[in-house]
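>>> sequence and predicted structure below; questions after.
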Amino acid sequence: MDRAGEQLRPLTLVRYARAMSLPLDGLDTAVLVPDKAPLSELHVVEVQHEHSGEGVDEDFWSAVTVAPVHEGAWATVRTLFRRGVRPTGPARIGASTVDPDLHAAAAAAVRDLHHSQRSTSATTSTTTSTTTPGTAQAHQELEAWVQEVAELAERTADRLDDPQTWTRRAVSIEGRAYAMWTHHGTTGFAACADVGFALLSTHGPQSEAPSSLRLLTPQVVTSTWS
């Protein structure tokens, strides 16, 4: 599938540091979360914004990542919405109509797993690098590492049909079974699934991906915390 059209979307990706994350009551649509995770232990750490139409100020979230408040307590789950399922204004004329696909979800899961590993190691241990943080050299090294991880994620996603790279099993969402592909890394898992209205991309330090997820709506959040 040609994914070049993805670049045409009018979108903005916003990542939040854990200290600046959004509470769940900021959700503007239903998202996937680990089935047994208490709401108090989850928060939004990344959103992808798209504008609803030309000349319309309203925008909406086309992808939402929910993570545990305490690192590693639960899997981190990203919901990548298909176009046309969001309840908002008309599509912008000339915008891409290409949906995210399973390859994109797989690559995102692998990439996010490596990013989380680097973030965790940076906050829990002393780095062995002799490069001074904040310098131009440190910035170049980080950019090179990000590019290396992106290429690794693409290569890994290209092997979705390889049972040695990805194992396939069922994941339950609201009582329905969907196929999930899981890649096991040295310090965690990366997994993806096509659940109809969206693509699922998840990762975590656990040895296995979650066997069940639930759909969390803004209404449930409001009624729980009201």
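All right, it came through fine. Treat the numbers as computed from the prediction; the structure is a model and nothing was measured.
>>> switch to C-alpha atoms for all contacts and neighbour counts from now on
Will do.
>>> secondary structure element for residue 162?
Counting by DSSP states H and E, no helix or strand carries residue 162.
>>> which residue is nearest the middle of this structure?
residue 78 (3.1 Å; Cα atoms, centre = their mean).
>>> that one: what secondary structure?
Secondary structure state of residue 78, per DSSP: H, G, I helix; E, B strand; the rest coil, is strand.
>>> part of a helix, is residue 150?
Yes. Residue 150 forms part of a helix when assessed by three-state DSSP.
>>> now do the same contact list for it.
107, 111 (Cα atoms under 8 Å, 6 or more residues apart in numbering).
>>> isn't the residue nearest to the centre of the chain up against residue 200?
Yes. Using Cα atoms under 8 Å, residue 78 makes contact with residue 200 at a distance of 6.0 Å.
>>> element containing the nearest residue to the residue nearest to the centre of the chain once chain neighbours are set aside, please.
In this structure, residue 78 finds its nearest non-sequential neighbour in residue 65, 4.1 Å apart by Cα to Cα, 6 or more residues apart in numbering. Taking DSSP H and E as the criterion, the element that holds residue 65 is strand 59-68.
>>> what comes up buried for that strand?
60-68 (16 or more other Cα atoms under 10 Å).
>>> just how off-centre is it within its chain?
Offset of strand 59-68 from its chain centre (Cα atoms, centre = their mean, to the nearest Å): 8 Å.
>>> do stretch 21-29 as well
Worked out by Cα atoms, centre = their mean, stretch 21-29 lies 15 Å from the chain centre.
>>> what's in contact with that stretch?
For stretch 21-29, using Cα under 8 Å, 6+ apart, the contacting residues are 16, 39, 42-46, 60-61, 86, 217-218, 221-222.
>>> could you list the buried residues of it?
21-25, 27, 29.
>>> likewise stretch 33-43?
The neighbour-count check on stretch 33-43 (16+ other Cα under 10 Å) flags 33-35, 39, 42-43 as buried.
>>> elements contacting the strand holding residue 65?
With contacts taken as 3 or more Cα pairs under 8 Å, 6 or more residues apart in numbering; DSSP states H and E, strand 59-68 sits against strand 42-51, strand 76-81.
>>> against that first model, consider the following:
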Amino acid sequence: MTIPLTGLDMPVLVPAGVPAHALCVLATGHGRVGSSPSYWEDVSIGPRPEPEAPADASPAWSLRTIARRGCRPGGDGGWTTDGGLRSIAETAVTSMLLKLVPYGASAAETLRSTEEAGATGRAVAARLDDVRTWPRTALDVDGHPFVLWLHRRPEGFAGVADLGPCRVVLHGRRPPPSWRFTLLSAEAAQTAFGA
């Protein structure tokens, strides 16, 4: 199934040197405050599954670009706000662990695993300043270095970066081929992945 990017209004980060046909859009997110128009929040991409892979197999890695939208008013008095690095670090670790919850598990086991993943995500994200938990490395985006906070554990990896106009969440069993990426404009992402 192809997830369309029709109306995309945000940039999308993709691995440099990886052809678009080897990637696919895994998920998209939209937001809204009150009765205001909806807006794009995020786009997740990952490697296209191998034809022989089981239908329920999760990709080896996932790269989620989160638009920075700032504090925006809504028609009902509410507003939006961008989360900080700890917030997206929690998302990265929790998402990585949630991919390990087995399909077909009982409701009780699924609930326990989900709660455990969330608690671990919060605990690990709280240590974002600890270089033993989150060593820093360079993330190359179109030739410009950005800080990548990278957490590794037996189950896989989680990473976060702040690129200015967007923030990035990475997670999976193993990382992408390199830490080199390119930031596609909304138009280029629509062309690459189909509008």
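All right, it came through fine. The shown structure was predicted, so the numbers you read here are calculated from the model rather than taken from an experiment.
>>> so which of the helices and strands packed on strand 59-68 of the first structure gets nearest residue 226 of the first structure?
Residue 226 of the first structure lies closest to strand 42-51 among those, at 17.0 Å (Cα to Cα).
>>> thinking again about what came up before, I'd like the helices and strands packed on strand 59-68 of the first structure written out as JSON lines, with distance to residue 92 of the first structure added.
Shown next, in JSON lines, are those (distance: least, Cα to Cα, whole Å):
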{"stretch": "strand 42-51", "distance to residue 92 of the first structure": "8"}
{"stretch": "strand 76-81", "distance to residue 92 of the first structure": "17"}
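>>> highest mean neighbour count out of the ones you listed?
A comparison of these by mean neighbour count, using mean count of other Cα atoms under 10 Å, puts strand 76-81 on top with a mean of 26.
>>> how about it, aligned to which bit of the second structure?
Residues 62-67 of the second structure are where strand 76-81 of the first structure lands when matched by TM-score structural alignment.
>>> so how far does that stretch sit from its counterpart in the first structure?
Stretch 62-67 of the second structure differs from its equivalent in the first structure by a mean of 1.2 Å after superposition (mean Cα distance after the TM-score superposition for the first structure).
>>> how far off centre is that stretch?
On Cα atoms, centre = their mean, the centre of stretch 62-67 of the second structure falls 4 Å from that of its chain.
>>> contacts made by that stretch with the rest, please.
So stretch 62-67 of the second structure is in contact with 10-14, 26, 40-47, 165-172, going by Cα under 8 Å, 6+ apart.
>>> circling back: my read: the residue nearest to residue 78 of the first structure touches residue 45, true?
Yes. The criterion here is Cα under 8 Å, and residue 65 of the first structure meets it with residue 45 at 5.9 Å.
>>> roughly how far does the aligned residue in the first structure for residue 135 of the second structure sit from residue 207 of the first structure?
Aligned counterpart of residue 135 of the second structure in the first structure: residue 167 (TM-score structural alignment). Noted for residue 167 of the first structure: a distance of 13 Å to residue 207 of the first structure, by Cα to Cα, to the nearest Å.
>>> equivalent analysis for residue 179 of the first structure, please.
18 Å.
>>> how about the strands in the first structure?
11-15, 31-34, 42-51, 59-68, 76-81, 167-173, 176-184, 189-194, 198-204, 212-216 (DSSP state E).
>>> out of those, which comes closest to residue 136 of the first structure?
Smallest distance to residue 136 of the first structure across the strands of the first structure (Cα to Cα): 22.3 Å, for strand 11-15.
>>> in the second structure, what residues pair with that closest one?
Under TM-score structural alignment, there's no match for strand 11-15 of the first structure.
>>> report the angle between that strand and strand 59-68.
30 degrees (axes from the mean of the first three to the mean of the last three Cα atoms, to 10 degrees).
>>> list the buried residues for strand 11-15 of the first structure?
Neighbour-count burial for strand 11-15 of the first structure flags residue 11 (criterion: 16+ other Cα under 10 Å).
>>> just stretch 159-176 of the first structure next, same as before
Neighbour counts over stretch 159-176 of the first structure (16+ other Cα under 10 Å) mark 160, 165-166, 168, 171-173 as buried.
>>> next: stretch 169-177 of the second structure.
By 16+ other Cα under 10 Å, the buried positions in stretch 169-177 of the second structure come out as 169-173, 175-176.
>>> gap between that stretch and the chain center?
That offset, for stretch 169-177 of the second structure, works out to 10 Å (Cα atoms, centre = their mean).
>>> now stretch 72-87 of the second structure
The chain centroid and the centroid of stretch 72-87 of the second structure are separated by 19 Å under Cα atoms, centre = their mean.
>>> who touches that stretch?
Here stretch 72-87 of the second structure has contacts from 32-36, 68-71, 125-126, 128, 160-162, using Cα under 8 Å, 6+ apart.
>>> one more time with 10 Å, if that's ok
31-37, 66-71, 88, 91-92, 121-122, 124-129, 149, 160-162, 166-169 (Cα atoms under 10 Å, 6 or more residues apart in numbering).
>>> now swap in stretch 188-195 of the second structure and tell me
So stretch 188-195 of the second structure is in contact with 2-14, 19-21, 23-25, 45, 183-187, going by Cα under 10 Å, 6+ apart.
>>> now with 6 Å?
Counting by Cα atoms under 6 Å, 6 or more residues apart in numbering, stretch 188-195 of the second structure makes contact with 4-6, 20, all of which sit outside it.
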